[in-house]
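A.B. asks: quick check, what structure comes out for this input:
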Amino acid sequence: MTYKLIALDMDGTLLNPNKEISEQNRLWIARAIESGVRVTLATGRPISDASAFAQDLQLDTPLVINNGSEVWSLPDKLLARHILDSHLVSRILTEVLPAYADQVNFWSHTVEGRVNKTNLPEDVHSLRWLQLGLSSKNIGLLQEIRSELETWNAFEISNSAVTNIELNAPGINKASGLREVCGILGIQMSEVIAVGDSLNDVPMIREAGLGVAMGNAQESVKAIADVVALTNAEDGVARIIEAHI
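C.D. replies: Presented below is the predicted three-dimensional model:
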């Protein structure tokens, strides 16, 4: 198979445990681009975080941001945006979280910026919510909350670590974002290599022509991947590009 696009998750995938791009990953990404293969980031981070890494790598392919809630072309062109229903956000903040007192924290990415307990406005509906996250060290408690939210049938539910839950609009995930990118580039998902480590990477790993789980990935991610790479501490991205590009 000739692959035309590589989609890389950031944390736990492209970035090493120090949150840096290793020299090997940088080298092989540059070689992929030189050979005519496009490279993009598919991340749960906001554009304000991702753009610096994309510019550092000199990527010119649209980026999948906030787990697919946005697609951006650098430096500052928004190509797609999908917003969470603010009424559902309000229900979580007023009905779900109070039941767990201080055991669960929340964070979010909105069009207006990052929001958490310290800067939550009185009018929740004044914000355009891109992604809502709930975090706790109590994994069992998170599973209980996830099970409840699943009954709402109102969210795309994933995580970027076992200690959180991430919520996006229904049907919005990294795969939907990548489909939008593929449409822009005029290629098929079968021509994509998708690499990630967490549940928010599962949709794109399933749909890509080659789905890759990092060696440090959650076990459920490894189980559905076509290939398991080395870890993010062992230049796993570089080795995948070397082997398949």
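
A.B. asks: please count neighbours and contacts with C-alpha atoms only from this point.
C.D. replies: Will do.

A.B. asks: check contacts around residue 204.
C.D. replies: Each residue near residue 204 by C-alpha atoms under 8 Å, 6 or more residues apart in numbering is listed here: 173-176, 178, 194, 211.

A.B. asks: list the contacts of the helix or strand harbouring residue 41.
C.D. replies: Using DSSP states H and E, residue 41 sits within strand 38-41. The contact list for strand 38-41 (C-alpha under 8 Å, 6+ apart) reads 4-10, 29, 32-33, 50, 54, 59, 61-65.

A.B. asks: what segments of the chain are helices?
C.D. replies: 23-34, 47-56, 86-91, 139-150, 174-185, 202-207, 219-224, 236-244 (DSSP state H).

A.B. asks: is it possible to export those helices to TSV including distance to residue 158?
C.D. replies: As requested, the helices of the chain are exported to TSV (distance: least, C-alpha to C-alpha, whole Å):
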stretch	distance to residue 158
helix 23-34	26
helix 47-56	19
helix 86-91	16
helix 139-150	9
helix 174-185	11
helix 202-207	9
helix 219-224	12
helix 236-244	22
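
A.B. asks: for residue 163, which of the ones you listed is the nearest?
C.D. replies: helix 139-150 (6.2 Å; C-alpha to C-alpha).

A.B. asks: picking up where we left off before, and the contacts of residue 204 as a markdown table, adding neighbour count and distance to residue 38?
C.D. replies: Shown next, in a markdown table, are the contacts of residue 204 (neighbours: other C-alpha atoms under 10 Å; distance: C-alpha to C-alpha, whole Å):
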| residue | neighbour count | distance to residue 38 |
| --- | --- | --- |
| 173 | 29 | 20 |
| 174 | 30 | 17 |
| 175 | 26 | 16 |
| 176 | 18 | 18 |
| 178 | 29 | 12 |
| 194 | 31 | 12 |
| 211 | 26 | 16 |
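
A.B. asks: one more sequence to fold, the one below, so I can look at both together:
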Amino acid sequence: MGDYKLVALDMDGTLLNEQSEISKENAEWIQRALDAGITVSFSTGRGFRSALPFAEQLKLETPMITVNGSEVWSRPHVLHKRTLLGPDYVRRLHELAMKHTGTWFWAYTTDEIYNLEKWIEPGTAIEDHHWLKFGYYTEDAPVRQRIYDEVAEWGALEITNSSPWNWEMNAQGITKASAIRELCTVMGIDMSQVVAVGDSLNDIAAIREAGLGVAMGNAQDAVKEAADVVTLTNNEHGIAEVLKRYVL
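C.D. replies: Here you go, the predicted model:
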């Protein structure tokens, strides 16, 4: 067992079960970790407003990583660092989405989520908004591959996913791992003192760099391969098991 100071938890498919709830067991062991002086932080692809109610449920006053690392919060409502996605790339990503009819897409700004059904107001420009992330969802595997290939050719964005059917694009160099490194600097600790837990490709960089990288039992295969250990699934209170077995 390492001398772990920070536990960075993905939310969907990790901390949250299939009903998007935090189980009683997970909540109990998170509280035990907090009582023991461990910092427990969300490290999520969600935006701040979507993650906040769960932080409030757990009474967390700890740092938060949102939008795959584009935002790092010192604690809820206190922004430490934000990295934007350039509007030129958002324009190209949107054009690519429109080219593949039937592909759902969404994009986070600092104050709004836009998507296929609700894009920016006519008369406003992409440059008028502060963008954080762009995502695509399609169950059509060849289309999903074509989208990946085209964006990867640009060599200018981070491409990950939060499910096997989507892609998520952030500014180059921005990952959950880069955000955790930022938190380590602020906290005066080393990445070797971090436990990172997740289930999707947007968790891999953090899982590889952390002192202990943990994949959920329900994680994508590539995540399990990158991890040091595999825990129980998100429906089996996998986070409680990680805290019990490796942290406390």
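
A.B. asks: what's the TM-score here?
C.D. replies: Once superposed, the chains reach a TM-score of 0.96 (TM-score structural alignment, normalised by the length of structure 1), with 243 aligned residues with a C-alpha RMSD of 1.0 Å.

A.B. asks: give me the mean distance between the strand holding residue 41 of structure 1 and structure 2.
C.D. replies: By mean C-alpha distance after the TM-score superposition for structure 1, the fitted strand 38-41 of structure 1 averages 0.4 Å away from its aligned residues in structure 2.

A.B. asks: residues touching residue 22 of structure 2, list them.
C.D. replies: Residue 22 of structure 2 neighbours (C-alpha under 8 Å, 6+ apart): 15-16, 54.

A.B. asks: just those residues now: which is nearest residue 208 of structure 2?
C.D. replies: The closest of the contacts of residue 22 of structure 2, once distances to residue 208 of structure 2 are taken by C-alpha to C-alpha, is residue 15, at 19.0 Å.

A.B. asks: can you pull the contacts of the closest one?
C.D. replies: Residue 15 of structure 2 touches 9, 22, 26, 234, 237-239, counting by C-alpha under 8 Å, 6+ apart.

A.B. asks: how far off centre is stretch 152-160 of structure 1?
C.D. replies: Centroid displacement of stretch 152-160 of structure 1 relative to its chain, using C-alpha atoms, centre = their mean, to the nearest Å, is 13 Å.

A.B. asks: now do it: which range of structure 2 does it align onto?
C.D. replies: Matched against structure 2 by TM-score structural alignment, stretch 152-160 of structure 1 falls on residues 154-162.

A.B. asks: quick one: residues in contact with that stretch.
C.D. replies: 45, 148, 151-152, 167-175, 199-202.

A.B. asks: ok, now stretch 224-242 of structure 2?
C.D. replies: 13-18, 23, 25-30, 204, 207-208, 212-219.

A.B. asks: report the buried residues of that stretch.
C.D. replies: Neighbour-count burial for stretch 224-242 of structure 2, with 16 or more other C-alpha atoms under 10 Å as criterion, is recorded at 224, 226-227, 229-242.

A.B. asks: over to stretch 98-110 of structure 2?
C.D. replies: 103-110.

A.B. asks: before we move on, what about stretch 158-170 of structure 1?
C.D. replies: Applying a neighbour-count criterion of 16+ other C-alpha under 10 Å, one finds 158-169 buried in stretch 158-170 of structure 1.

A.B. asks: show me which of these is closest to residue 97 of structure 1.
C.D. replies: residue 165 (12.7 Å).

A.B. asks: how much space between the closest one and residue 122 of structure 1?
C.D. replies: 24 Å (C-alpha to C-alpha, to the nearest Å).

A.B. asks: returning to that earlier point: looking at structure 1, which of the contacts of residue 22 of structure 2 hold up?
C.D. replies: Retained in structure 1: 15-16, out of the contacts of residue 22 of structure 2 (criterion both residues aligned by TM-score structural alignment, their matches' C-alpha atoms under 8 Å).

A.B. asks: redo the contacts of residue 22 of structure 2 as a markdown table? Include distance to residue 156 of structure 2.
C.D. replies: Shown next, in a markdown table, are the contacts of residue 22 of structure 2 (distance: C-alpha to C-alpha, whole Å):
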| residue | distance to residue 156 of structure 2 |
| --- | --- |
| 15 | 31 |
| 16 | 32 |
| 54 | 33 |
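
A.B. asks: on that earlier part again, so how far is the strand holding residue 41 of structure 1 off the chain centroid?
C.D. replies: 13 Å.

A.B. asks: cool, stretch 200-214 of structure 2 as well?
C.D. replies: Per C-alpha atoms, centre = their mean, the centroid offset for stretch 200-214 of structure 2 relative to its chain is 11 Å.

A.B. asks: and for stretch 160-169 of structure 2?
C.D. replies: 10 Å.

A.B. asks: do stretch 15-28 of structure 2 as well
C.D. replies: With C-alpha atoms, centre = their mean, you get 17 Å for stretch 15-28 of structure 2.
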